[in-house]
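Engineer: The following comprises the amino acid sequence and a computationally predicted model.
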Amino acid sequence: MLDLTAHFAKFRAAAPERINLAAHSHHDWPDVTFAAQAECWLDAARLAGDKWNLVFGVLIPRVQAGIARQLHLPDPSTIAVGPNTHEFLRRLLSCFTANRPTRILTSDAEFHTARRQLERLEEDGLVAVARISAEPFDTFTERFHAACAKGEHDLVFVSQVFFTSSATSGNLRTLVEAVPSQDTFIVIDGYHGFMARPTDLSAIAGRIFYLAGGYKYAMAGEGCCFMHCPPAYGPRPRDTGWFADFGALAGPNGKSVGYPEHGGRFLGATFDPSGLYRLAAVLDWLALEHITVEQIHLHARALMKRFLDGLDVMQIEGLRISDLVTPFGTKAEHGNFLTFRTPRAAEIEEKLASVHLHCDHRGDRLRFGFGICTNARDVDQALARVARAIAG
């Protein structure tokens, strides 16, 4: 178990009464991001419009290198950056032919970014979506891979870790192997996996798209999302912004709109670069401190076990081990948060908020997240507050 809370002094001091167990949603930011935010402002003051030379020439390559290091990507230039993952989803969808519905395979547990967008496109007959139930989790991989093997899809889109449960969708390499057509786009939503679970894309970097961002486990806040773009897939998305023109190649014969071959082909338009400053600072800080994702994941698992052991003694309806959506144990594959299924989810969240213990719920699912902004002492205090607010 780690204790890195001293590196989060500013966030913790701003709300000293708060214990943040909503770290699957909004992590505390380490102090290095405060200096990075100021650096962004000072660069704008010093350079004005010339700051974009610094953003594209220094900052983005720095972020790309940090992300590539975490994901074991062979070429950092395959990474495109943007303010949110929805922009990337739109551009991916714009890569497909417009003369028939795009055939998509996904799960029924995707985040609202994909769920809402795909449902809306279905209404107009622009996509045809097959959804595989995420539950039961112990058979999801088998069922999803069997659906992939039919080879009927233009796009396979699935979360690395499901936001509704913390369950994983299985080994990414075997997923790639289950898709028979090399023309099928394979897209992994890594938002709950990036910086939470050790992820090595080196063997499949030429075959999958991987999108994630800094809002959650990368501890960098909003506005700093990214997508790894395998070469040759989606060379000319119709949804394109002027930033994709930087370094663009000449357009193909008969075409006037050129695209670069690297990840920049999926860039959009002008955005606030401050999130990239924060993300670069976090990635550099982790490297300097020799903190790995393996350590982060083991730390989160240790805190989760400590929390569950404490709850087990209390036997609170809705917070029992038997109420967990995804089992927890040495052999359980899951993300860095716990999800309980209970009709009391909203009630429990409200009671815990009244004692400054923060979690969140989605319908009947109550979620508690853990990261390196939290230590064992925080968990012990959280358990005491649970006892005071609910058990007592």
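Structural biologist: Great, that's in hand. Numbers count the residues shown, from 1 in each chain.
Engineer: use CA for all of it now, contacts and neighbours both
Structural biologist: Will do.
Engineer: And H361, how far from E347?
Structural biologist: From H361 across to E347, the span is 10 Å (Cα to Cα, to the nearest Å).
Engineer: Of those two, which one has the most company?
Structural biologist: Per other Cα atoms under 10 Å, whichever of H361 and E347 has more neighbours is H361, with 22 against 14.
Engineer: Am I right that the more buried one sits in a strand?
Structural biologist: Yes. Under DSSP: H, G, I helix; E, B strand; the rest coil, H361 sits within a strand.
Engineer: what sits against R91?
Structural biologist: By Cα atoms under 8 Å, 6 or more residues apart in numbering, the residues touching R91 are P237, R238, D239, T240, F266.
Engineer: Now for those residues: which two are most distant?
Structural biologist: Spanning the widest gap among the contacts of R91 are R238 and F266, at 9.8 Å by Cα to Cα.
Engineer: next, the one to line up against it:
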Amino acid sequence: MVAENQAVSGARKDLFSRALAAAPGRLHMAAHSHHLWPDATLAAQVQAWEDAAVLADHKWDKAMGHVYPAAQALVARELALPSPDSVVFAPNTHTLLAVLTSAIDRRPVRVLSTDGEFHSFRRQARRWVEAGEITLTLVESDGPDFAERFLAAARGGDFDLIFVSHVFFKSGLVFDRVWELAELARPQGPWVVVDGYHGFRAVPTDLAAVADRLFYIAGGYKYAMAGEGAAFLHAPPGFGPRPVLTGWYAEFGDLEGPPGGVGYARDASRFMGATFDPSGLYRFVAAGRMLEAEGLTTSAIAAHARGLQRTLLDRVAAGAAGPLKDATVLNPPSEAPQARFLALRHPSAQAWKQALAALGVVVDVRDDVLRIGLSIYHDEGDLEAFCAACGALA
């Protein structure tokens, strides 16, 4: 096993041989957006199909009796949660967000957030405002004093829901003081929801001290390497016992509720929906177990990626990547917790992405920010190839 604070010795392309071989001319530099799937997930996907064929109706005995608890346990170990029973899965974070918000009794819900949240929250929040379901206060997420401004707004306001990212998807800003919001959280409100999608398995995260007060939402699509269909929510006990938006899976187990009324499970499954495709959980478990077996801790992979980030930025600054030297680096690597992607701001970011795509190089753009995501399947040879392709940009 690799020690928690030790970087891996090199890239592990062997664990991703199928994805890399599937498109040999592609240079995938967007591990923050769609992480390539490791080989272990193919066997898991096939196993899900075979279980459905062999077990038929009884496939749910395995999916819910074995695979689901294994996925919960992986999340609990990664986040240092007191119990895996506080973890509930859903096909996507939008579903979890809608169910969670429905559990707040007050209307309109008074919400505090930022102008830098991901689209699943941004779009839904704007529509809820239009419909009169919520009132929304936004704090600008740019600027070195963001943490102080947001914490001051949270402490000084009267909110039912506080929703904010741990790692911002566009800028790569790590809001490392987000856990201080736990001091405000109460079952009667406000509820604090931390969007951990760009932090889960990217930035070492220990929720042990705040798990009884904070919600945490993330999923398998990015750094968990499992693809879609495996979003999850950590739900602190006693917060939101009876969501209005509810599926029939939430009525299994130890129930509570009014006599003759709608009963809810006491654990996180109170937020469950209904029938879903379990194959995403099969992949989630396979990828998580692979990482554990190989000693690929979040700290180890982050250290590997940080080393590559520094090397790449040195080459960019030296002009080896052509016009990228003129971009502003929004999140230069440091010893502090670091996003697993580089964010480079430049008016030509969109044009660069398109030109690189024509060369078989996959990067990602958000407005005028070019994002370059590095992971355990990257090495210095990939950096050389990337810089060579960027050198051809106008």
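Structural biologist: Great, that's in hand. Keep in mind the model is a prediction, meaning the values are calculated, not measured.
Engineer: that older thread, who wins for most neighbours among the contacts of R91 of structure 1?
Structural biologist: F266 (32 neighbours).
Engineer: Settle this for me: that residue is touching E87, isn't it.
Structural biologist: No. In terms of Cα atoms under 8 Å, F266 of structure 1 does not count as a neighbour of E87; the distance is 9.0 Å.
Engineer: where do the helices sit along the stretch 251-392 of structure 1?
Structural biologist: 274-288, 293-314, 345-353, 376-386 (DSSP state H, counting those that start in this stretch).
Engineer: Those helices: which one's closest to L175 of structure 1?
Structural biologist: Across the helices of the stretch 251-392 of structure 1, L175 of structure 1 has its closest neighbour in helix 293-314 (22.0 Å, Cα to Cα).
Engineer: and the angle from that closest one to helix 274-288?
Structural biologist: On the basis of axes from the mean of the first three to the mean of the last three Cα atoms, to 10 degrees, helix 293-314 of structure 1 is oriented at 90 degrees to helix 274-288.
Engineer: ok, average deviation of helix 293-314 of structure 1 from structure 2?
Structural biologist: Superposed on structure 2, helix 293-314 of structure 1 shows a mean distance to its aligned partners of 1.0 Å (mean Cα distance after the TM-score superposition for structure 1).
Engineer: how about that helix, aligned to which bit of structure 2?
Structural biologist: Using TM-score structural alignment, the residues of structure 2 aligned to helix 293-314 of structure 1 are 298-319.
Engineer: cool, stretch 342-355 of structure 1 as well?
Structural biologist: Against structure 2, stretch 342-355 of structure 1 falls on residues 346-359 (TM-score structural alignment).
Engineer: again, but for stretch 52-66 of structure 1
Structural biologist: Stretch 52-66 of structure 1 maps onto residues 60-74 of structure 2, going by TM-score structural alignment.
Engineer: Next, the buried residues of the matching stretch.
Structural biologist: For stretch 60-74 of structure 2, the neighbour count (16 or more other Cα atoms under 10 Å) marks W60, A63, V67, Y68, P69, A70, A71, Q72, A73, L74 as buried.
Engineer: any idea what A35 of structure 1 aligns with in structure 2?
Structural biologist: So A35 of structure 1 corresponds to A43, using TM-score structural alignment.
Engineer: for G213 of structure 1, that is, sorry about that
Structural biologist: Counting by TM-score structural alignment, G213 of structure 1 corresponds to G219 in structure 2.
Engineer: so who does the closest residue in space to that match that isn't next to it in sequence touch?
Structural biologist: Distances taken as Cα to Cα, 6 or more residues apart in numbering place A231 nearest to G219 of structure 2, at 3.7 Å, with adjacent residues excluded. Neighbour list for A231 of structure 2: F89, A90, P91, N92, T93, I217, A218, G219, G220, Y221 [criterion: Cα under 8 Å, 6+ apart].
Engineer: Could you find the counterpart of A231 of structure 2 in structure 1?
Structural biologist: Under TM-score structural alignment, A231 of structure 2 pairs with C225 in structure 1.
Engineer: Then A19 of structure 2?
Structural biologist: Aligned by TM-score structural alignment, A19 of structure 2 pairs with F11 of structure 1.
Engineer: wait, what's in contact with its match?
Structural biologist: Contacts of F11 of structure 1 by Cα under 8 Å, 6+ apart are D28, W29, P30, D31.
Engineer: who are the neighbours in contact with the second one?
Structural biologist: What that stands for is W29 of structure 1. F8, F11, M219, A220, G221, C373.
Engineer: Select from those residues the one having the most neighbours.
Structural biologist: A220 (29 neighbours).
Engineer: pretty sure it is touching G214, no?
Structural biologist: Yes. Using Cα under 8 Å, A220 of structure 1 is in contact with G214, at 4.9 Å.
Engineer: hey, what's in contact with both of the two?
Structural biologist: Common neighbours of A220 of structure 1 and G214, using Cα under 8 Å, 6+ apart, are G275, L279.
Engineer: List the buried residues of stretch 355-363 of structure 1.
Structural biologist: Neighbour-count burial for stretch 355-363 of structure 1, counted by 16+ other Cα under 10 Å, picks out V355, H356, L357, H358, C359, D360, H361.
Engineer: of these, closest to S94 of structure 1?
Structural biologist: S94 of structure 1 lies nearest to H361 out of those, by Cα to Cα, at 33.2 Å.
Engineer: quick one: the closest one from S166 of structure 1, how far?
Structural biologist: 13 Å.
Engineer: Repeat that for A178 of structure 1.
Structural biologist: 23 Å.
Engineer: Out of those two, name the residue with the larger neighbour count.
Structural biologist: The neighbour count for A178 of structure 1 versus S166, taken as other Cα under 10 Å, is higher for S166 (24 against 18).
Engineer: What lines up with the more buried one in structure 2?
Structural biologist: Aligned partner of S166 of structure 1 by TM-score structural alignment: G172.
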